[in-house]
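# Attaching a predicted model along with its sequence, questions to come.
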Amino acid sequence: MRFPRPLPRLGLRSLPRPFPRPHRHDLLIAAAGLSCGLLLWSLDLYMNGGRLFEQRWAPLIPLVVMAAMETLRRTAPRTALITGTLVIAADQFTGGNLATMLMFTDVVYAAVLYGTPASARRIPYTTGLVTVTVTVVLLVWWQNAYALLVGVLTAMVSFLPALTGAIVRNHRDAAEAARLRAEQTALLAEMDRVQAVTAERTRMARELHDMVANHLSAIAIHSTAALSLDDAATTRQALTVIRENSVAGLEEMRRLIGLLRERGGTENEPAAAPRLAGLAALVEQARVNGAPSGLTFTLDVARARTEEKLPAPVELAAYRIVQESLTNALKHAPAGPVAVILTRDPQTLTVRVTSPYRSPNGERPGPRAPGSGAGLVGMRERVALLGGEFEAGPVPEGDPEASPEADDAKVRAKVWRVRAALPAEERTAES
């Protein structure tokens, strides 16, 4: 036996509701207003007398409808106001109920407070105009003081609730705007903090790389030589260089730790920021480290006028650029001369470091120690922070003004050049 197919279920839940679910506070207000109105009605307390509809049950209709509008005061304030206005006008033809009028004042107040911004602006002006119009018309019609009393009652029922709602809404909007500004300020402060932390981490990473990479590269090169050559004298010399670089690396680490702890140095401690005066010792250390690889190192600072004072960040950047360039030469350069030249004019301190790029037979040797590729990035960042110019790459030998970006630079190049132009006066990249 075949059963008929069941009918498809209707998606009743997907049907839109005419109004959102009333707020529970609105339901309580409506219930309280309806209860008070029923109590007044049961006690035969009316506001009007001798009206069109004298039946005892007539005031109940406006009372119930107005109570229903109270449930929509928050979710549909415009509908509640329009219907409430019609209801309060109809209530004037019955005995009248005080609870109906009080609920209407609350509907006017809610229409301004919860309605659209346009309604919040128009309702106070409209109720004020209605109050003035009613007063003037009744004065002309009745020509007695009772017209003024009716005008005052009209203002109390319509204009004053609208004005109160506008004041409360303005305060609420101002508080919300202040809260949003506070959140935005907190967000901007957090962004500034994150940027500051990121910048500080980048600076620390750059300092660590520049300080330690030189010593660790020398240690790697000489430890490889000690392991590959079975010669006691060579091994002893390599171990001596390894120890010197280990001690120097520890001193550099202590200097950085002292900076991070914000501790002032003493005369027995190394300077917190290396200066150009320390380049001679740096080149001498590179000469010792590079001797087994056939590298020779020279330093020319005569044209730099080192006796003239430079800003500390500029001297630190120049020192680190020379240090990283010497480290790269120890890692990658074939046997040959490495020259460090500093020149200065009134506006610029120029640092040039040249090293062999190809061996005499035109081949490029492999690296003697592994590298991360962060050295050139760090040098470029240092120069950019000071608003200077930086370039690094292969150039033809004997052509110091050639650009590393030239099309045939790598084909004809026998020299690797690092050039940094630093401002003699401290400034940032933005200035």
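Looks like it came in fine. This one's a predicted model, so the numbers in the text were calculated from it and none came from an experiment.
# okay, CA-based contacts and neighbour counts for the rest of this
Noted.
# Need the residues that contact stretch 336-355.
294-305, 318, 322, 325-326, 329, 333, 356, 415-425 (Cα atoms under 8 Å, 6 or more residues apart in numbering).
# Among these, name the buried ones.
Those of those that meet the buried threshold are 295-297, 299, 301, 304, 318, 322, 325-326, 329, 333, 356, 415-424, by 16 or more other Cα atoms under 10 Å.
# where exactly do the strands run in this protein?
Remark: strands assigned in the chain by DSSP state E are 295-300, 336-344, 348-356, 389-395, 415-423.
# In JSON lines: these, plus distance to Ala220.
JSON lines is the format used below for those (distance: least, Cα to Cα, whole Å):
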{"stretch": "strand 295-300", "distance to Ala220": "16"}
{"stretch": "strand 336-344", "distance to Ala220": "20"}
{"stretch": "strand 348-356", "distance to Ala220": "20"}
{"stretch": "strand 389-395", "distance to Ala220": "24"}
{"stretch": "strand 415-423", "distance to Ala220": "22"}
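# who wins for proximity to Ala409 among those?
In terms of Cα to Cα, the element of the strands of the chain nearest to Ala409 is strand 389-395, at 5.4 Å.
# second one coming, line it up with the first:
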Amino acid sequence: MEGMAARRLPRPHRFDVYVAIGGLLGGLFLVVCRLGVRTSDDPVTLFDGHWAVLVPLGVMAGCELLRRTAPRTALLTGTVAITADLMTQGNVATVLMFTDLVYAAVLYGPPASARRIPRITGLLMVAGAVVPFAVWRVPEALLIGVLVGIVAFGPAATGWIVRDHRDAAEAARLRAEQTALLAEMDRVQAVTAERARMARELHDMVANHLSAIAIHSTAALSLDDAKTSQEALAVIRENSVEGLAEMRRLIGILRDGSGDHEPAAAPTLDGLEALVDTARANGLDVDLDAGQGEVPAPVELAAYRIVQESLTNALKHACPGRVTVSLARRDGVLDVRVTSPYGHRDGPRAPGSGAGLVGMRERATLLGGTLQAAPDGALWTVRATLPLTEGDPA
């Protein structure tokens, strides 16, 4: 029973039911009015009487129910019915329903059938004109080919044109959906990249000052010395002011000049001296060697941020000792190297999240460069190689 249910044809479309009922009622009306296509004495009419046309008419109406769900079966059965109708006085409704079956077979049938049916009906139209004319040698014989063209080839060609337009519209719709999907993916990627860029900027701008504040406030709280506390508070205030300035700069970037604060210029390697002075004021012993020449702006910004984050990490985690910063241009790359003492630290430390190392690697990768950060004996070494080409400053 389940196998029989699986093989059962789907329910006919509502429009197909209306077509079948309309064709059947129209054919019955013609029978009642005794309006046939041919007379009873026509030599083609083998079955006399107006009621002989009911069988082909009923079969053709039944085929209309399958015009969408089983178009090839409907056309084959309809061809048998139209052949039988030729042996009766004929019914215009039967002929019209057959033309609709040809049209539906091309429009709803498989692609192979849709290509094959117009060719077959075209050949039949040509044969219907040439063969009778060659046999009877009268111009009227050409009308047979004309009738075949009207009944078969015309609907088939119309179905092919409609199907072609439908397929083109469907392809255009799919392309539009694909374009919209790609645009949405690009938008999501752009938003993600922008969020990552702003996260790097926020971290690099503020982390250095907050780390200094955390370390000096811890020292001020742990030491009962008024002079030390006074010096720590001075450093804390200086870093607070500078951090606030950096936050305002970030707000200016976010506003993009649409508000009261214009975005400030991006930091350059010319500001490394000031950056190192700030690190020295925060307690680091820093030695700077910045003997590079002109470099592209994206590389300049990335190098500045890598040095800034390396000094911040040294302030939070390095042991007492000298921190060296060197920048050198060689073999088409800018080599950035920051070393700091590595080992156990007795003094106060600021907590780290690892976001700084992630941000430095992202900056180097976006420019096509590399970054390594690992202990090297008694030193912690951060080395970045940045190609001297234009890139995304991220």
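Okay, I see it. Bear in mind that the values here come from a model prediction, so they are computed numbers and not experimental data.
# if we can go back for a sec, which one of the strands of structure 1 lies closest to Leu260 of structure 1?
Proximity to Leu260 of structure 1 (Cα to Cα) singles out strand 415-423 among those, at 26.0 Å.
# Which residue ranges of the stretch 51-200 of structure 1 form helices?
Secondary structure of the stretch 51-200 of structure 1 (DSSP state H, counting those that start in this stretch): helices located at 60-70, 77-91, 98-114, 117-142, 146-154, 160-228.
# so how far is the second one off the chain centroid?
Same thing as helix 77-91 of structure 1. The chain centre lies 49 Å from the centre of helix 77-91 of structure 1; the measure is Cα atoms, centre = their mean, to the nearest Å.
# okay, that helix sits on what stretch of structure 2?
Alignment of helix 77-91 of structure 1 against structure 2: residues 71-85, by TM-score structural alignment.
# The fourth one now?
Residues 111-136 of structure 2 are matched to helix 117-142 of structure 1 when aligned by TM-score structural alignment.
# right, so of the helices of the stretch 51-200 of structure 1, which gets closest to Gly50 of structure 1?
Comparing those by their distance to Gly50 of structure 1 (Cα to Cα), the top pick is helix 77-91, with 12.9 Å.
# ok, average deviation of that closest one from structure 2?
Helix 77-91 of structure 1, aligned to structure 2 and superposed, deviates on average by 0.4 Å (mean Cα distance after the TM-score superposition for structure 1).
# What residues of that helix count as buried?
Within helix 77-91 of structure 1, the residues that count as buried by 16+ other Cα under 10 Å are Pro77, Arg78, Thr79, Ala80, Leu81, Thr83, Gly84, Thr85, Val87, Ile88, Asp91.
# sorry, back to before: what's the average distance of the match of helix 117-142 of structure 1 to structure 1?
Following superposition, stretch 111-136 of structure 2 is found to deviate from structure 1 by 1.2 Å on average (mean Cα distance after the TM-score superposition for structure 1).
# what does stretch 162-182 of structure 2 give?
Following the fit onto structure 1, the mean deviation recorded for stretch 162-182 of structure 2 is 0.6 Å by mean Cα distance after the TM-score superposition for structure 1.
# Ok, stretch 192-207 of structure 2 next?
By mean Cα distance after the TM-score superposition for structure 1, the fitted stretch 192-207 of structure 2 averages 0.6 Å away from its aligned residues in structure 1.
# Which residue numbers in structure 1 does that stretch align to?
Going by TM-score structural alignment: stretch 192-207 of structure 2 matches residues 198-213.
# Return the set of buried residues in the matching stretch.
By 16+ other Cα under 10 Å, the buried positions in stretch 198-213 of structure 1 come out as Arg206, Glu207, His209, Asp210, Met211, Val212, Ala213.
# Next up, the contacts around the fifth one.
Applying Cα under 8 Å, 6+ apart to Met211 of structure 1 gives the contacts Gly249, Glu252, Met253, Arg320.
# what's the answer for the last one, then?
Under the criterion of Cα under 8 Å, 6+ apart, the neighbours of Ala213 of structure 1 are Glu324, Thr327.
# In structure 2, which of the contacts of Met211 of structure 1 still touch?
Compared against structure 2 with both residues aligned by TM-score structural alignment, their matches' Cα atoms under 8 Å, the contacts of Met211 of structure 1 retain Gly249, Glu252, Met253.
# hmm, which of those residues are the buried ones?
Gly249, Glu252, Met253.
# Let me know the closest of those to Gln143 of structure 1.
Gln143 of structure 1 has its nearest neighbour among these in Met253, at 98.5 Å by Cα to Cα.
# To which residue of structure 2 is Glu381 of structure 1 aligned?
Taking TM-score structural alignment, Glu381 of structure 1 has Glu362 as its aligned residue in structure 2.
# That match: neighbour count?
By other Cα atoms under 10 Å, 20 other residues sit near Glu362 of structure 2.
# Tell me who's in contact with it.
Going by Cα under 8 Å, 6+ apart, Glu362 of structure 2 touches no other residue.
# What's the separation between it and Thr389 of structure 2?
16 Å (Cα to Cα, to the nearest Å).
# Tell me if I'm right that Arg320 of structure 1 and Asp210 touch.
Yes. Here Arg320 of structure 1 reaches Asp210: they are 6.2 Å apart, a contact under Cα atoms under 8 Å.
# closest to Leu239 of structure 1 out of the strands of structure 1?
When these are ranked by proximity to Leu239 of structure 1 (Cα to Cα), strand 295-300 comes first, at 19.1 Å.
# who does the closest one touch, helix- and strand-wise?
Packed against strand 295-300 of structure 1 by the contact rule (3 or more Cα pairs under 8 Å, 6 or more residues apart in numbering; DSSP states H and E) you find helix 279-290, strand 336-344.
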